[in-house]
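K.L.:
Predicted model and sequence below, questions to follow.
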Amino acid sequence: MQQPHDTPTLGKRAALSIAALGVVFGDIGTSPLYAIRECFHGEYGIAVTESNVLGVLSLVFWALLLVVTIKYLVFIMRADNDGEGGVLALTALAKPKQVRMGTPSWVLVAFGLFAACLLYGDGMITPAISVLSAVEGLGHIEPVFAPYVIHVTLGILVGLFLLQRHGTAKVGTLFGPIILVWFCVLAALGLPQIIGNPKVLSALLPWHGIEFLVENRAHGFVVLGAVFLVVTGAEAIYADMGHFGSSPIRLTWFAVAFPALTLNYFGQGAHLMANPQDAFHPFYAIVPHWALIPLVILATMATIIASQAVITGAFSLTSQAINLGYLPRLRVTHTSSTHIGQIYVAPVNWLLMICTVGLVLGFRSSSKLAAAYGVAVTATMLITSILFFVVARKRWNWSLPAAGALTVLFLMVDSSFFVSNMTKIFHGAWFPLLIGGVFFIVMITWEEGREILGAKIQGLTESLSAFMDQVLADKPQRVEGQAFFLTGSYDRVPMAMVQNMRHNKIVHSEVYFLHIRIEEIPRVPNMEKIELERFGSGIYRIIAHFGFMEEPKIATILELCKGLGIEADLETASFFLGREKLILGDKPGMGRLRAHLFLFLSHNAMDAAGFFDIPSEQVIEVGAQLEL
C-alpha cells in the first residue's frame, strides 16, 4: 500500500502540507495565546525584566528546536510503523512479538499503554484551555463582555462535541487554509514588535536561557513548566504522520509553523520589554485595537480546529486500542466515505465533553487551566524517548553509545520539563494523571481478563487435530450449508462448535473455523490477509490478518476468500458465535474489584455480530457459563 509520504507530485505534496497545518499543527499553533503569559503572569509568573524576558524567549526557542525539530521531526518520526506514528505504533515496534502480562518485556507495553492513556487527559484539557484562551479576548474588546466568556466558551465546546457524530469532512477542507491564515497572522503580529526592538533577537543565543535558570534558581526552574506549553502538541505531529506522511509535515514545520511561532513569541517578548504592565495577556496586547474583533474570531476558529484534531485523535486511539485487545468492543462509526480518519466513538465523545465542560466550570480561566496542563504530556514524551531507545537498538541496530547518547539528551530535556511541571500537581495537574490512570487500569484489566477467560475456554475445548479425528471416527450427521465458527484461538475448536456437537450432534457440509488476528502493524496488504487451510471432509480453517488501523469486517473477509476458491454467501451462511455468561468466583484471578470492573466492561461491550458487521438474522449464539 502506498503511503502518503511516497507521493511524488509537487501539487499533491503541497495539498497535503496545507491539510497537515489544520490537523497536525493546530494544537501547537494556538499555544501563543497563553504560553508567554503563563511565564510572567501565571501561578508562578516571574518578574518582567529585560533579562528574564530574554531568558524565557531563549528557553522557548530552544525548546521548539530541541523537542519539536530535532527530537520529533528528525528522529522520532523515523520510527514509523509501516508509515504510521503515535505512541501505540511505537510500542508495537519496541515490544517483542509475543508478550504475556507479568513478564519483563511487558513493562515496555505497560509504559506505552500508560503514555497512550495520558493522551485522553490531554484530549480533555486542550479544547478547554484553547477555546477559553481565545474567547477571553472578548474582555479586551470591551470589558462588559468579560462575564460572558465562560458562557460563550461552554456554548462553543458543547456545540463542537454535539457535531462530532455528523462528522467534519465537509468543513475539514477549510481547516488547513484557516490555520495557514492563523500562522500568517501570528508572524504579522510579531514582526513589527521585533523590528521596533531588535535586541530581543539576542535571545536566539542559548546562554540567555542558561543564565535565566542560574540566576532565578528554583523560581526559574518552575517557570520551565510554563515554557513547556510552547511544545504541547508535539506528540500530535508524530501521531498524525500516517495521515500525511513525514515529508509534508517537515516541510510545513520549517516553512510555516516554526518561523511563525518564533516571530510571534519574540514579538510578545519585545512588547513586554517595553510594556511590562501587559503581562496579563501579551498576545492580545500586540494586536491593534481595530483588529481585535476579527482576531478573536480567527483565534476561536483556530482553537476549535485544534480541539477537533485532539478529539479525532482520541477516537483514533480508542479504535486502535479496541483492535489490539486493550479495550472492549465499542461501536466505531465512520462519518465520511472518503476520509478514513473521520470516525466517531459515542462513549468517548460524551466522556470528553463532560470532562471538558467540567474543567471550564471548575477552573474558569485559561491561566488556571494552564496549571493543569503539561504533566501528562511531559510523561508521554519521557516514555516516547525510552521506547525510541529500544527501537533504535533492536530494530535499527544502533550501537549503544549512539542510541544512548541521543536518548540521554532527550531524557535530560524531557525530565527537566517533567519535574518542573510536577510542581503543578496540587494546582490541577492531578486531573490528567487521574484520567490516564483510570484508562490504564481499564486497559490492563480488560487484557488480563480476556487472557484468563481464554485460558479457561482452552481448558474446555480440544485441538483442531483431535476434533478432526473425532469427526472421521464418529461420522456425525452432516447437513447442507455453510457454517462459520468464530474462534479466539486458531488451533482450538471454539466453544460454539463444542456445544453444537454436544447438543445438536450435527455438522454442516462446509465448516469454517474463522480466527481474526490483529497484527502489530497498521495495515496488512490484501494479498496477505487471508490464510486458508483445508482439513478435508469439508472442514477449513481461515486466519484473517488485519492491521490495528483497519476494520475487520466479515464482508471483507468473505470477499477476499473468493480469491482462494471459497464461495461463501453472507446472506445464506450461518455464523456461530460463543456467548459467555460470566460469573464471579470465590477467588477471581485478578482481584475482586478488578473482576467486577471486567464484568461491567463485558456486559457493556458491543457484541461480536455488530462489531464484525454480521447480519443478525444469520447469527446463532451458543452460550456457556464461565467463572472468572
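P.N.:
Looks like it came in fine. Being a predicted model, the structure only gives us computed values, none of them experimental.

K.L.:
From now on I want contacts and neighbour counts done on CA atoms only, so please keep to that.
P.N.:
OK.

K.L.:
Would you map the helices across the stretch 201-350 of the chain?
P.N.:
Here the stretch 201-350 of the chain has its helices, by DSSP state H, counting those that start in this stretch, at 207-227, 234-239, 241-244, 246-252, 258-274, 282-285, 292-323, 346-363.

K.L.:
Compare the ones you listed and report which one is nearest to Thr168.
P.N.:
When the helices of the stretch 201-350 of the chain are compared by Cα to Cα, helix 292-323 sits nearest Thr168, at 8.7 Å.

K.L.:
Packing partners of the closest one?
P.N.:
Helix 292-323 is packed against helix 10-23, helix 26-29, helix 106-135, helix 138-141, helix 169-196, strand 343-344, helix 346-363, with contacts defined by 3 or more Cα pairs under 8 Å, 6 or more residues apart in numbering; DSSP states H and E.

K.L.:
which of those sits most buried?
P.N.:
Stretch with highest mean neighbour count among those: helix 26-29 (a mean of 27; mean count of other Cα atoms under 10 Å).

K.L.:
quick one on the thing from earlier: now tabulate the helices and strands packed on helix 292-323 in JSON lines and tack on distance to Ser316.
P.N.:
Converted to JSON lines, the helices and strands packed on helix 292-323 look like this (distance: least, Cα to Cα, whole Å):
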{"stretch": "helix 10-23", "distance to Ser316": "13"}
{"stretch": "helix 26-29", "distance to Ser316": "17"}
{"stretch": "helix 106-135", "distance to Ser316": "11"}
{"stretch": "helix 138-141", "distance to Ser316": "34"}
{"stretch": "helix 169-196", "distance to Ser316": "15"}
{"stretch": "strand 343-344", "distance to Ser316": "7"}
{"stretch": "helix 346-363", "distance to Ser316": "11"}
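
K.L.:
Who are the contact partners of Ser51?
P.N.:
Neighbour list for Ser51: His208, Phe212 [criterion: Cα atoms under 8 Å, 6 or more residues apart in numbering].

K.L.:
Use this one as the comparison:
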Amino acid sequence: MSQTPSQPTNGPGTPSHGSGHGHGRVGLAGLIVGAIGVVFGDIGTSPLYTIREAFSPHYGLTAQHDTVLGLLSMIFWALTIVVTLKYVTIIMRADNDGEGGIMALMALAQRCFPKDSRTAYVVGILGIFGASLFFGDGVITPAISVLSAVEGLEVISPGLHPWIVPITLAVLVALFATQRYGTARVGKVFGPITVLWFAVLAVLGVTNILHEPEVLHAINPYWAAHFFVDHTWGGIFILGAVVLAVTGGEAIYTDMGHFGARPVRYAWYFFVLPSLMLNYLGQGALVLEDPAAIRNPFYVGVPEWARWPMLVLATMATVIASQAVITGGYSVARQAMQLGYIPRMRIRHTSSDTIGQIYIPAINWTMMVIVIALVLSFGTSSALAAAYGISVSATMLIDTLLLAIVARALWPNWRRWVLPLCALFLVIDIAFVIANGAKVLQGAWFPVVLGIVLFTLLRTWRRGREILRDEIQKEGIRLDAFIPGLMLAPPVRVEGTAVFMTSDKGVVPHALLHNLKHNKVLHERNVFLTVETLTVPYAAKDRRLKMEPIGDDFHRVTIRFGFMETPDVPLALMRSCDQGGIAFDPMQTTYFVSRETIVAGAHRGMPVWRDKLFALMHRNAAPANQFFRIPGNRLVELGAQVEI
C-alpha cells in the first residue's frame, strides 16, 4: 500500500470535520463520562504507587516536612505543565482530522515537508521510534496497575502476601482472554465505575488533608525549587518517580478521537485533575502525620472498614486502565498496518455498530505473554516502577519535537507563543529522560530493549517493502506497452470481472502474467486495483475511489482509505456503480493476488539478517483476502519468487 499526502490540518482551535466521529446524538455530559472511563484510566491509577515509589530506598528520601512538600509541589507542577498545558491544552489542538496519538502527529508533521525529502524521512523515523517506545512502556501499565491494586491485600492482612502474584495473574489472563468478545457491553459501565473511582480519590484526599492542611502550601512552586536547592543536582533523579504521576498523558492525546477534544478537556480540567491532586496532597498529609505510612500511603489512608471495598474498586479501575491500553494497542497496530510499517494481521470486528471496536489476536496474545512475564519476573509493583517511565519520557520528548514542527509550519498565528513553550517542554522532557535513564540497571532496560526490537521490526518491514517494490518494477513490464501488444493476438476471453491487485499502477501485475501463462484466458473485464492509505484518519467520499478506463475493457482503479479505517475492497467496488462506474457483481468477480516468496541475497538491499527477517515477516503476514475483506472463495493467489 502506498501513502498519499492529504490536505493540511485545520488550525489550532478549529474543529476538524472528523472530530467527534461516530458520536451521534450522545450529549456532552455522556461524552464526558465516557471519556473519564476510557481516556484517563492510565493516569488515574497512578496514585496507587507514585508517592510510595518516591520514598523507596532507591531515592534515599526521608519523610520530613520540606521533602514531602517539595515532592508534592513537583507532582502538582508536572501535572500542570506536562499534562494540562502541553497535552490537554496545546498538543490536542494538533489533531489529524479529529484523531490524536504519535502516529497521527507524525503523519501531520510529515505533511510539512516534501514527501521524499530527508526531513520527512527523519520525522518518520522519530514517529515510529516514539510509537515503539510507547508500546514498550504500554505493556508495563497492566502489570504495574493490577499488581499495585492487589497489593492492598498486604495492608489488609500481611498473611495474604503469597496470594498477590497468583491473583494478579488470574485477573490479567481473564482480561486478555475475554478480549475476543469485544468491550461494547463492559464498556458501558467503564464510565460510571471510573467516575466513582475519581470521586473516592477526591474524598480520601480531602479527609486526609484536613488532618494536615499544611500540605496545601505545596501548590507554591517555591517548594519544588527548594527541593532542588537542598538536593543539588542529585535531586533531578527524583523525577524518575515524579514521572509516574504523568504517565498516561500521551494516552490522553492518543484516545481523544473516541470522544472529541472538548469532552476530554472538560473532564480533565473540572474533575480528573482536581481529584488526582486532592489524593496526592492527602497522601502527603498522611505521610507528614505518620512517616510510617510511606509503606503504602494509598491504602493506609483508607479507613479499615473500607479497605476491602477499596481493593475491589482499585482492581476494577486498574482493569479498566489495562483495557484502555490493550485496545489502544489494537488501534496503533491498525494505524501502523495501514501506513505500511507492520505486516498485515487478522483483524476481527467485535461490534456491528462501531468500527473502532476491533480485536487483533496476534497483538492480544503477544501483549499477554509479555505482561505475564513482567509480573513473574519483577514480582512487585515497586520493582516494576523502576522499569516504568523511560520509554514514555522519550515518547513525550518526541511529541514535543513533532509539535514544534507542526506549530512552526501550520500555526502561523500561534507559533509565537507555542514555540517558546516547546522549549520549556523540551527541557522538562530531557530532565525526565535523564532521571529515568539512571534506572536502566534496575529494570528500565526492558522497555528500551523492547522498543528497539519493535523499531527494528517496523523499519525492516517498511524498508523491505520498498526494496521488494523496486525489484518488482525492475523485472516488470510497462502496462501501457503490454496491453496494445496483447490485443494484437488476444487470448480467449471468458465472462466475468478479474480484479488484479497491484501496488504499482504502471507495471503489469505478476498475477496477470501467470494467469495468461497457465490458464491462457482473459476475463471479459479486467481491473488493475491499487489500494492507497491516506495520512488522514478517514477518507472523504469524494476521494474514496478513482476509476480510469484504459481501453479494451481494461480499467485502472484506485481505492483510498484513511489510516483509522479497515479496508473493505469488495464494498468499495460495489459502491462504485453509484458513481457511474463498473457494476461489480460479487458472484462474477474474481480477485487475483501475487504472493511473493522472498529470497535473501548477499550484497543486495539490507544486511542479510534483515533480509531474512523481512522474509519471515512476509511469510507470516495475514492473507490478502482477510486484510482486504475479500471472500476466500473469490480469491486466486499466484506465487512468484523475488530476490532482495
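P.N.:
Perfect, I can see it now. Just so it is clear, the model here is predicted, and its values are computed rather than measured.

K.L.:
Got a TM-score for the two of them?
P.N.:
Overlay of the two chains. TM-score (TM-score structural alignment, normalised by the length of the first structure): 0.97; 627 aligned residues with a Cα RMSD of 1.8 Å.

K.L.:
returning to that earlier point: could I get the helices of the stretch 201-350 of the first structure as TSV with distance to Lys95 of the first structure?
P.N.:
Below are these laid out as TSV (distance: least, Cα to Cα, whole Å):
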stretch	distance to Lys95 of the first structure
helix 207-227	31
helix 234-239	18
helix 241-244	20
helix 246-252	23
helix 258-274	33
helix 282-285	44
helix 292-323	16
helix 346-363	27
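
K.L.:
Which one of those lies nearest to Val48 of the first structure?
P.N.:
Evaluated over those, closeness to Val48 of the first structure peaks at helix 258-274, with 7.2 Å, by Cα to Cα.

K.L.:
quick one: which of the helices and strands packed on helix 292-323 of the first structure is nearest Leu224 of the first structure?
P.N.:
helix 26-29 (16.7 Å).

K.L.:
corresponding residues in the second structure for that closest one?
P.N.:
Taking TM-score structural alignment as the measure, the second structure aligns residues 41-44 with helix 26-29 of the first structure.

K.L.:
Following superposition onto the first structure, what is the mean distance for the matching stretch?
P.N.:
Once fitted to the first structure, stretch 41-44 of the second structure is off its aligned match by 0.5 Å on average (mean Cα distance after the TM-score superposition for the first structure).

K.L.:
what's the spacing between the counterpart of Met353 of the first structure in the second structure and Met337 of the second structure?
P.N.:
Counting by TM-score structural alignment, Met353 of the first structure lines up with Met368 in the second structure. Per Cα to Cα, to the nearest Å, Met368 of the second structure is found 20 Å from Met337 of the second structure.

K.L.:
one step back: from memory the match of Met353 of the first structure sits against Val173, does it?
P.N.:
Yes - assessed by Cα atoms under 8 Å, Met368 of the second structure is found in contact with Val173 at 7.2 Å.

K.L.:
and of the helices and strands packed on helix 292-323 of the first structure, who's closest to Thr252 of the first structure?
P.N.:
helix 10-23 (5.7 Å).

K.L.:
center of the first structure - which residue?
P.N.:
The centroid of the first structure falls nearest to Leu317 when counting by Cα atoms, centre = their mean (4.2 Å).

K.L.:
What's the match for it in the second structure?
P.N.:
Residue correspondence, TM-score structural alignment: Leu317 of the first structure in this structure matches Val332 in the second structure.

K.L.:
Aligned to Ile320 of the second structure, what sits in the first structure?
P.N.:
By TM-score structural alignment, Ile320 of the second structure lines up with Ile305 in the first structure.

K.L.:
ok, now Val215 of the second structure?
P.N.:
Counting by TM-score structural alignment, Val215 of the second structure lines up with Val200 in the first structure.

K.L.:
How much space separates that match from Asn52 of the first structure?
P.N.:
Taken as Cα to Cα, the span from Val200 of the first structure to Asn52 of the first structure is 11 Å.

K.L.:
how deep is the counterpart of Val152 of the first structure in the second structure tucked in, by neighbour count?
P.N.:
Structural alignment (TM-score structural alignment) places Val152 of the first structure against Ile167 in the second structure. Counted with other Cα atoms under 10 Å, residues neighbouring Ile167 of the second structure total 15.

K.L.:
ok, Ile167 of the second structure - contacts?
P.N.:
Here Ile167 of the second structure is in contact with Val150 (Cα under 8 Å, 6+ apart).
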